[in-house]
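A.B. asks: I would like the atomic coordinates for the input below:
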Amino acid sequence: MTGRHTTARTAVDRALARIADVERPEIWISLRDAQDLVAEAAAVDARVEAGEDLPLAGLTVAVKDNIDVAGLPTTAGSASFSYEPAADATAVARLRAAGAIVVGKTNLDQFATGLVGTRSPFGAVRNAWDPARISGGSSSGSGVAVALGIVDLALGTDTAGSGRVPAALNGIVGVKPTKGLVPTTGVVPACRTQDVVTVFARDLQLARTAVETMTGLDGRDPLARTDAAHAALPPRARLAVPLPAQLDGLAAGWREAFEAAVSTARSAGFEVVERDISALLDAARLLYEGAFVAERYSAVGAHIDEHREQIGGDLDPTVAGIIRAGAAPAAHELFADMERLDELRLRGAEALEGCAALLTPTTTWHPTLAEVAAEPIAANSRMGRFTNFANLLDMAALAVPSGLVDGLPFGIMVTGPAFTDRVLAQIAQRFQAAPRRLFVVGAHLTGEPLNRQLVSAGGRLVGAASTVGEYTFHALATTPPKPGLVHTGSGGATIAGEVWEFSAEGFAAVVDAVPPPLAIGSVSLADGTRVAGFLATPAALEGAVDISARGGWRAHLAAV
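C.D. replies: Now for the predicted structure:
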């Protein structure tokens, strides 16, 4: 998705209109003046008309407010920390040089400390799909600005997962490059040696184009690196997945959604193998539970100490507590943790040997704003199980949407060694292009009233199928009548239905049209496969009649 798809002026007008339409002021800490945006758009359009090659012309960008944009203050989520940068950050300058137009600076978990998006004196950033839930952080405003269609691209940063968790919770793509590929010149550090500039987009190819545009040494970032790798993904690549026990604690329906994603990976030609990733999970805990937190104090601890009287006001108390705790570890503790990390890096590499990447859920749950407010530390710590280790172990990662659970986005992530960025993109592209299969049991069956939805989405009937004997089947109290399938485990019944196959786009169209109280989840079939299927939410069962003994919807209709 490179190249110019609209004029810069049209893109700017669209962004400004969308900002007004969505009424989400908490997304932004500062916005550029509309007249400045229009003037810059005119300049970009003129350069294109003159024949200049600007691959990102006609695209708008939001920038996380710990990344410098000339002409706008950099706050890192704290008014007392605010300063006026003299120049764009390297990443921003490269996007603008390619024709992209920066609309404004986005809200974040203060000092990029958190994975929830609520730790900001500028307000909690609400989820794009459900305003009662968190957006994910720390790059909260950037993720939501893309998900709501305000901008085409957004920059975030990622130390523990902040460029991936908001992508998962808002149904978009999040690319976390290998450390150093995108210089961090002009970025307020959270952990200087672990920070990465990341990209959010609704399209994977566009996100990767932005990353490639920003990549390369700038002569100012001493940690910047180059990547000469151009590895091609073999047709029968192997993906690792965690052991089943390492998926414990996922939100309701998420394990089933992940199993459906694994089935899709297999249908895309990947070999999937279970691997013990305990070394990676142990490394993840070191980021906050060990001496590495000292680097957060090194970054902004002095500012917090100098402004202690503002804790609870301009300075978020949870963030301040985490950062100030970084002053406690002694040097010998840090060196001990570094030695421990070296051991875990070796064990982690051994666990993933022979695999192109690790496939996991991006995060573990999607809490409400109230749940995070009640337990801010515990709620946040659950978010980073599969993300916290990547930068510590020098790995690249990429998060993509993988359907809905109970009407909210579910996301998966591929993670690989340093400089496998392009391979991860190939894996995600192959996953997204793979045909999806859907098990239907009611009004979507062949000849039933809603079957036309499957046909119009390009669906192809694979054939009749049945579940394993672990389900109950209910006639729901809805108009028109429809059934609800519920997984109960042992003691359930076998329920008849059909399997349909779709392109990724067709499947997305069907999923988007799923009416409550139904949802898409993973269904175990009698032939040993797992596919996506229509499932009933617990709320749907109020007033429902158990018709499991009938064995299927057509048998039930015939009986009544």
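A.B. asks: from here on, contacts and neighbour counts on C-alpha atoms
C.D. replies: Noted.
A.B. asks: now the strands: where do they sit in the stretch 1-150 of the chain?
C.D. replies: Using DSSP state E, counting those that start in this stretch, the strands assigned to the stretch 1-150 of the chain run over residues 28-31, 60-64, 101-106.
A.B. asks: mind checking which helix or strand residue 535 is in?
C.D. replies: Secondary structure assignment for residue 535, by DSSP states H and E: strand 530-536.
A.B. asks: quick one, what contacts residue 245?
C.D. replies: Residue 245 makes no contacts at all, as judged by CA atoms under 8 Å, 6 or more residues apart in numbering.
A.B. asks: again, 10 Å this time
C.D. replies: Contact analysis of residue 245 by CA atoms under 10 Å, 6 or more residues apart in numbering lists residue 276.
A.B. asks: ok so it is a strand residue?
C.D. replies: No: with DSSP: H, G, I helix; E, B strand; the rest coil as the criterion, residue 245 is located in helix rather than a strand.
A.B. asks: what's the spacing between it and residue 365?
C.D. replies: 16 Å (CA to CA, to the nearest Å).
A.B. asks: do the same with residue 376
C.D. replies: Applying CA to CA to residue 376 and residue 365 gives a distance of 14 Å.
A.B. asks: one more to line up against the first:
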Amino acid sequence: MSVATLSEWVASYRQHPQQLVAAYQQLNANLSRDDNAWIYLATQDEIYAQLTTVFQAINSGEKQAEDFPLLGVPFAAKDNINVAGMPTSAACPAFTYTPEKDATVIARLKAAGAIVVGKTNLDQFATGLVGTRSPFGAVKNTFNPEYVSGGSSSGSASVVARGLVCFSLGTDTAGSGRVPAGFNNIVGLKPTKGWISTTGVVPACRLNDCVSVFALTVEDAETVAAVAGGYDPQDPYSRSNPHTAPARFNEKPRFAIPDQLEFFGDKYSEAAFAKTLQRLEQQGAELIPIDFTAFNQLAEQLYYGAWVAERTVAVGEIFKNQPEAMDPTVRGIVANGLKYTACDAWQAEYTRAELAQKINAQLSEFDALVVPTSPTIHTLAEMAQEPVRYNSQFGTYTNFTNLADLCALALPGDFREDGLPAGITIIAPAWHDQALSHFGKSWQQALNLPLGATEKTLPATLAAKISANHVRVAVVGAHLRGMPLNHQLTTRHAVFIEESRTAANYRLYALANTQPPKPGLAKSPSGQPIAVELWDIPLARFGEFVAEIPAPLGIGTLTLEDGRSVKGFICEPTALHDATDITAWGGWKAWLARHHSA
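C.D. replies: All right, here's what the predicted structure looks like:
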């Protein structure tokens, strides 16, 4: 039996939170310590202690059930992320310690009501994309146990794909939060570096590490990231959102794709991706091949250059004093870091910066880049024969992402003809996470595949919320689509959301002596609904936009026909004395069309 999606779980228990005790009794019965996707399962006392914290807040009146966006939601954490009182091993028994304090990301999720039920298996020290480099055993693919699960966040992907938890945390340095998602038909959100804190996370490459989110749906992953993210003064690489990125892609998105696609002879993966590209075009996307040289060159830097020395530093004492305690393949990779000098490291950074600049310049002309999550997949037996070469193949379309400061969303895609998943990944510049999620939700709805390896189907989509990173503005005249001042929105990454109408207590006027011609909107007890367009403008660009608005116009708060309140254009009453009342036309475009045709 599988658990519900995050949104379904919260809806089920928000009215009766005390029923969570029975739910966890049933959940415990479904979790097995013989399942090697887990390294550690929380005890009954550890789970109830977390539930008690939530119950006490509700029973004391300090909070309502509605104040917990993740009320009682069960989740798993990769075993390189600290959970207070639970051992952290990074899949190396000799390294194991029990932290007294939660990682920042864990603390934030617990504060939102989520419950940690266990720690998951991984490629040792998060070094690998395969899910086989662990003394706790190789985690098997959830669709065919002869194949790898992908790594390094193998256990986290497996428990979500099988519906054992609502979501899980992984980490992603080279693709560890994406490859396992692609191999197991789930969602893998690789956020912008610095958005989700890595305080309390065992590092792999501190300059490139990200905490990632696995979920059955994009909506769930987006919800978790919104709770978990935010600036952390304890993390020296934490960053504040600059609030300059768009809320969505263009209505007809322009996607870059590699000009030379590499599948290493895997015809099943090649055919599945070709089918996905056809589907994207059928949905209105424009696909443009781009030179992929810089991406490939940057991807090679992560393991075949001085960057590997970051892993040597991260592993530290274990590698120096107990190398025999490490997985042999991981130990060999870490040992390579000793070959490089400080001069090599600086040169590697210069190379990274140059290539990253080229990549971001290329992507600036597009909404996003679309790639196969992995170009191929291998069996456990094949991986044992070629552990390094096949691992490298898996990272073809992932390794460059963090080095170039990009965000990514791994999505389920069309299945291979042999029945294995073949996911796709959408990649965009830093802080475009929300636009990725918006597209991902529509993509997942259009595909309507079973969720993970469960038989569950996509639940009804929740009503879209106005983004906290954007301002929703109602425009009524010269800023409408096709009008002369619309560029003041589009050049600031504002995106069109929908057509709407005001409440019935507004009147519209054609103002005198304005260039270009503009209308004025004013409240009136004898008005009627007026046509408007709703646009979301990045929060940091809103002030610039308002500064360009000339008198007698300004920005106030408008009420829409459905009762929503948004920011919108208003007009000073003194400018209406010599204006023409055009309320009867119902909107500016209707007035212009009829005015010019008369």
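A.B. asks: residues contacting residue 45 of structure 1?
C.D. replies: 6-9, 39, 51-52, 54, 57-58, 99.
A.B. asks: repeat that with 8 Å
C.D. replies: Counting by CA under 8 Å, 6+ apart, residue 45 of structure 1 has contacts 7-9, 57.
A.B. asks: how much space separates it from residue 100 of structure 1?
C.D. replies: 11 Å.
A.B. asks: just to revisit the earlier point, the strands of the stretch 1-150 of structure 1: which one's closest to residue 165 of structure 1?
C.D. replies: Counting by CA to CA, residue 165 of structure 1 lies closest to strand 60-64 out of the strands of the stretch 1-150 of structure 1; the figure is 14.7 Å.
A.B. asks: what does residue 442 of structure 2 correspond to in structure 1?
C.D. replies: Under the alignment (TM-score structural alignment), residue 442 of structure 2 maps onto residue 430 of structure 1.
A.B. asks: what about its match, neighbour count?
C.D. replies: 18 (other CA atoms under 10 Å).
A.B. asks: now do residue 290 of structure 2
C.D. replies: Neighbour number of residue 290 of structure 2 under other CA under 10 Å is 15.
A.B. asks: surely it is in contact with residue 257?
C.D. replies: Yes: the pair residue 290 of structure 2 / residue 257 is scored as a contact, 6.1 Å apart, by CA atoms under 8 Å.
A.B. asks: what sits against residue 180 of structure 1?
C.D. replies: 196, 223-226.
A.B. asks: what's the match for it in structure 2?
C.D. replies: Per TM-score structural alignment, the equivalent position to residue 180 of structure 1 in structure 2 is residue 194.
A.B. asks: find the nearest non-adjacent residue to its match, please.
C.D. replies: Nearest non-adjacent residue to residue 194 of structure 2, counting by CA to CA, 6 or more residues apart in numbering: residue 238, 4.1 Å away.
A.B. asks: distance of the one you found from residue 195 of structure 2?
C.D. replies: Look at residue 238 of structure 2 and residue 195 of structure 2: by CA to CA, they are 6 Å apart.
A.B. asks: what do those two both touch?
C.D. replies: Joint contacts of residue 238 of structure 2 and residue 195 (CA under 8 Å, 6+ apart) are residue 231.
A.B. asks: residue 154 of structure 1 maps to what in structure 2?
C.D. replies: Under TM-score structural alignment, residue 154 of structure 1 pairs with residue 168 in structure 2.
A.B. asks: how about the contacts made by the closest residue to that match other than its chain neighbours?
C.D. replies: Of all residues not flanking residue 168 of structure 2 in the chain, residue 76 sits nearest, at 4.6 Å (CA to CA, 6+ apart). Neighbouring residues of residue 76 of structure 2 by CA under 8 Å, 6+ apart: 116-120, 156, 159, 165, 167-169.
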